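Student: please find the sequence and the predicted model below.
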Amino acid sequence: MSAARHWADFVPPRGLANAHIQTLLPRMLPRPRLSRSVEILELPDGDFVELNWAQPAPNDPQAPLFVLFHGLEGSFASPYARWLLATASLSGWRAVLMHFRGCGSQPNRLPRAYHSGDTADAYWLFAELSRRYPKALKVAAGVSLGGNMLLKLVAEQGGDGLDLAGAIVVSAPLDLAASADSLSRGFARLYERHLLKALRCKVRDRLMRDELPLALDVAALMRLDSLRAYDDFVTAPLHGFRNAADYYRRASAGHLLGSIELPTLIVHANDDPFMPANLFDNLPPPSDAVRLEIARHGGHVGFMEWRDGRLRPWLARRLAHELSAWSVSNASWRLPAGRRLSRSGS
């Protein structure tokens, strides 16, 4: 491990170190109950994104603010989203998840969707949050696709281009072409099929309503059998890329690692089945502003450990530690008394 990299302190339970077990476990276990309020944030181009705010929220407008970006076809219901939002909320932070276009409770309006390099909506959100909470410390986290997007945005804006104190990036496919290749092989095809099913169903409904300017019909859409094919025929033409290769090249954030100026934590598992094992060997060294923590095991957004007599997400514990370190500089708020983390199977 080089000086720029650190071993994460995640230790999987005995017998549960397998990458696929770690990846699938969070979907099989209870997750926190978490109330929310829903807000529609209008965008400059006439479209919108849906914000889900964890409730109850702090009354103090200076309370620190945690912003979460989900992964491909993720949502407030995703296990990692519920755990991370609940962890931030119980730590006294105002916590919000931004659904990418069309991933909330309603289809988006414009003939487009979202993609891994689409930073404009997040940039607009940060500007709005800065207007509402100008004195609040703000930290953002992105998971998987959301992590690649967040890292790209942070690199584009430099150290002072966002009202953001720090960023956290989890299990991000920083080389999109390599990730597409990894998902097309072996057991990982299970994940690819799952993602493709969700993507195709959403696009199918919009094609049937004649809402998307795509050169394929529903039958051709349903025959797309890989994420690379989907990106060739759907993602690329909808968002101004020549093809999937052009999209992967222009949207991947990995080549920007050396130019990151904002304090950024990157968490990655060497056995993540969504990407090659040597991912960071083929990317530029991170800048001094980046702390790269690599776990030998953990799968894709898995990181389930044995704690307090049950399986629990190490990511929630790691987030609590990170937010605690940030909050030292923002002592004007206090954690509400009497709050406890409850869980449900929903």
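Tutor: That came in fine, so what should we check first?
Student: from here on, just use CA atoms for contacts and neighbour counts.
Tutor: Fine.
Student: tell me which stretches of the stretch 51-200 of the chain form helices.
Tutor: 79-90, 120-132, 145-157, 176-183, 189-208 (DSSP state H, counting those that start in this stretch).
Student: out of the ones you listed, flag the one nearest Tyr248.
Tutor: Closest to Tyr248 of these is helix 176-183 (CA to CA; 5.2 Å).
Student: and the helices of the stretch 51-200 of the chain as CSV, adding mean neighbour count?
Tutor: Formatted as CSV, the helices of the stretch 51-200 of the chain follow (neighbours: other CA atoms under 10 Å):
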stretch, mean neighbour count
helix 79-90, 24
helix 120-132, 16
helix 145-157, 25
helix 176-183, 20
helix 189-208, 16
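Student: now for those helices, which one comes closest to Trp333?
Tutor: The nearest among the helices of the stretch 51-200 of the chain, by CA to CA, is helix 79-90 at 12.6 Å.
Student: now the closest one: how far from the chain's centre is it?
Tutor: 13 Å (CA atoms, centre = their mean, to the nearest Å).
Student: at the geometric centre of this structure, which residue sits there?
Tutor: Val143 (2.2 Å; CA atoms, centre = their mean).
Student: ok, second structure coming up, stack it against the first:
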Amino acid sequence: IQSMLRTELPAMFDGVKVAAVAAVLYVIVRCLNLKSTAAPPEITCQDTMLGRFLLKSCPMLTKEYIPPLLWGKSGHLQTVLYGKVGRVNTPAPSGVRVFLPMPDGATATFDVFEALGNHSSGDDVTMVICPGIGNHSEKKYIRTFVDHSQRRGYRCAVLNHLGALPNVALTSPRMFTYGCTWEFAAMVGHIRRAFPGTLLVVVGFSLGGNIVCKFLGESRSNQDRVLCCVSVCQGYSALRAQETFLQWDQFRRIYNFVLADKMKKLILSHRSSLFSGNSSCVCDGDLSRLCAATSLMQIDDSVMRKFHGYSSLKEYYEKDSCAHYIHNVAVPLLLVNSSDDPLVHRSLLAVPRTLAEKMPNVMFVLTQHGGHMGFFEGAVLLPHPLTWMDKVIVEYVDAICRWEEPRPGYEKSTQRRQTSAKAAAVSPLC
């Protein structure tokens, strides 16, 4: 018997080791989604002349998006790497910061980065960019995108969300909110006055995508001289998005907690401006509820909605969501999302898909991989400095700039401005 045990036990232990290794490999394969294959984006749009032109002129929309082999197929790792690193080998574009006083005493700030060469169309084109939640022009993903756009002949103006810049104090008891377009409108108005011959390209990332689509849909005049709009990784409906943020599916509740903690720290860094003085709309009780908050919804209810006098959280979310305005956008509109974005539930994507099915100016692009604002590309392990997102936005905008093929010289810019303004004025609104 002892002899049999001496021969069978090592074999048993070897079997356990093999099973343990197999289990670990299985978990790794599942967590990294290694069995998933690269695929072209899923595109929803009407069969129009513009749509066919864009698909022909933008090869990145029809070819496979290939993320880094070892980790790029995990939406969580794409999202976490974007959140922790931003981008690799980040450039440092040089710009000029502009301070604009607002009617309520707030001070809007944005940075202007001049183009590093002429645009291929011969036009003067300015990208007006709205970053994600609590972000600004100094964030690495913004710097990378701005540098790439500058090199392709675009001037860039980047909004710094109110209260987001480090070491810049608030001048009124108000911060940026989910859908307030005041600061973005002020920046666009300044650019139009400072560069009267420029055409505009509107770009929004995550929360910024909600703001820019809402801004364009609020008024037809906001679309004057706008060539197109691009929105990346937004959720479209704040009320539905916050409901899904309370779910544990795809660890959204954990992401919610992390984002709430960052937002809480940002608000508390401006405690003296927001929670003191007779003009403040928030009180000590709101401060206590803020400190105890563990979700963005709790922060929005205790503080954020009160900056604009909303009586309830539901009213705040409904009035500030672009889903109620985006159907009024008449200029070409590119909406980009990722299927494995852990922050944006798939149910929210019914909004852009339905819009693209009904409106001839809308194209909805859904990638299989990319996470939330990741979209890293690379061979095996190390990602490239430029992401798929950076390149596809500029490629799309380049195509839009070539679309009308107007006359050369000054008449070209004049004709383009007139055409853009005419489109915004006469296009039917849903």
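Tutor: Now that the structure is in, tell me what you want to look at. Note that this is a predicted model, so its numbers are computed, not measured.
Student: related to what we said a few turns ago, which one in the second structure is aligned with the residue nearest to the centre of the first structure?
Tutor: Under the alignment (TM-score structural alignment), Val143 of the first structure pairs with Phe205 in the second structure.
Student: just to check, that match is in contact with Cys233?
Tutor: Yes. The pair Phe205 of the second structure and Cys233 qualifies as a contact (CA atoms under 8 Å) at a distance of 6.4 Å.
Student: give me the common contacts of the two.
Tutor: Common contact partners of Phe205 of the second structure and Cys233 (CA atoms under 8 Å, 6 or more residues apart in numbering): Met373.
Student: need the contact list for Gln55 of the first structure.
Tutor: 34-37, 89.
Student: would you map the helices across the stretch 301-430 of the second structure?
Tutor: 313-320, 350-358, 388-402, 410-426.
Student: same thing with the stretch 1-150 of the second structure?
Tutor: For the stretch 1-150 of the second structure, applying DSSP H, counting those that start in this stretch gives helices covering 2-32, 49-57, 75-84, 140-151.
Student: packed most tightly, which of those would that be?
Tutor: Mean neighbours per residue, mean count of other CA atoms under 10 Å, is largest over these for helix 140-151, with a mean of 22.
Student: against the first structure, where does that one fall?
Tutor: Helix 140-151 of the second structure maps onto residues 79-90 of the first structure, going by TM-score structural alignment.
Student: what is the mean deviation of that stretch from its aligned residues in the second structure?
Tutor: Comparing stretch 79-90 of the first structure with its match in the second structure after superposition yields a mean distance of 1.4 Å (mean CA distance after the TM-score superposition for the first structure).
Student: give me the contacts around that stretch.
Tutor: Contacts of stretch 79-90 of the first structure (CA under 8 Å, 6+ apart): 26-27, 31-34, 54-57, 66, 68, 70, 75-76, 94-97, 301, 313, 315-316, 319-320, 323, 335, 339-341.
Student: now swap in stretch 297-317 of the first structure and tell me
Tutor: 10-13, 17-26, 80, 83-84, 87, 143-144, 170-171, 269-274.
Student: quick one on the thing from earlier: show me what contacts the match of Val143 of the first structure?
Tutor: 130-132, 231-234, 373.
Student: can you rerun that using 10 Å?
Tutor: By CA atoms under 10 Å, 6 or more residues apart in numbering, Phe205 of the second structure lies in contact with 129-133, 135, 142, 211-212, 230-234, 336, 372-373.
Student: His255 of the first structure now?
Tutor: 152, 174-175, 249, 282-286.
Student: filter those down to the buried ones, PyMOL style.
Tutor: Listed next is the PyMOL selection for buried residues among these, using 16 or more other CA atoms under 10 Å:
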select buried, resi 152+174+175+249+283+285+286
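Student: CSV please, covering the contacts of His255 of the first structure and showing distance to Asp308 of the first structure.
Tutor: Below are those laid out as CSV (distance: CA to CA, whole Å):
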residue, distance to Asp308 of the first structure
Lys152, 37
Leu174, 34
Asp175, 36
Arg249, 44
Asn282, 38
Leu283, 38
Pro284, 39
Pro285, 37
Pro286, 35
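Student: tell me which of the contacts of His255 of the first structure is nearest to Asp210 of the first structure?
Tutor: Arg249 (29.7 Å).
Student: hmm, Gln22 of the first structure is touching Arg14, no?
Tutor: No. Taking contacts as CA atoms under 10 Å, Gln22 of the first structure lies outside contact range of Arg14: 11.8 Å.
Student: counterpart of Ala325 of the first structure over in the second structure?
Tutor: Matched to the second structure by TM-score structural alignment, Ala325 of the first structure sits across from Ala399.
Student: ok, now Ser259 of the first structure?
Tutor: Aligned partner of Ser259 of the first structure by TM-score structural alignment: Asn328.
Student: quick check: chain neighbours aside, which residue is closest to that match?
Tutor: Nearest non-adjacent residue to Asn328 of the second structure, counting by CA to CA, 6 or more residues apart in numbering: Gly217, 4.7 Å away.
Student: could you pull up the residues touching the one you found?
Tutor: By CA under 10 Å, 6+ apart, the neighbours of Gly217 of the second structure are 211, 223, 322-330, 429.
Student: can you get me a residue count around Ser78 of the first structure?
Tutor: 15 (other CA atoms under 10 Å).
Student: OK, contacts around it?
Tutor: Contacts of Ser78 of the first structure (CA under 10 Å, 6+ apart): 26-27, 31, 70-71.
Student: widest-spaced pair of the residues you listed?
Tutor: Longest distance between any two of those is 17.4 Å, between Arg31 and Gly71; criterion CA to CA.
Student: and the contacts of stretch 79-90 of the first structure, which are buried?
Tutor: Of these, these count as buried by 16+ other CA under 10 Å: 26, 31-32, 34, 54-57, 66, 68, 70, 75-76, 94-97, 301, 313, 315-316, 319-320, 323.
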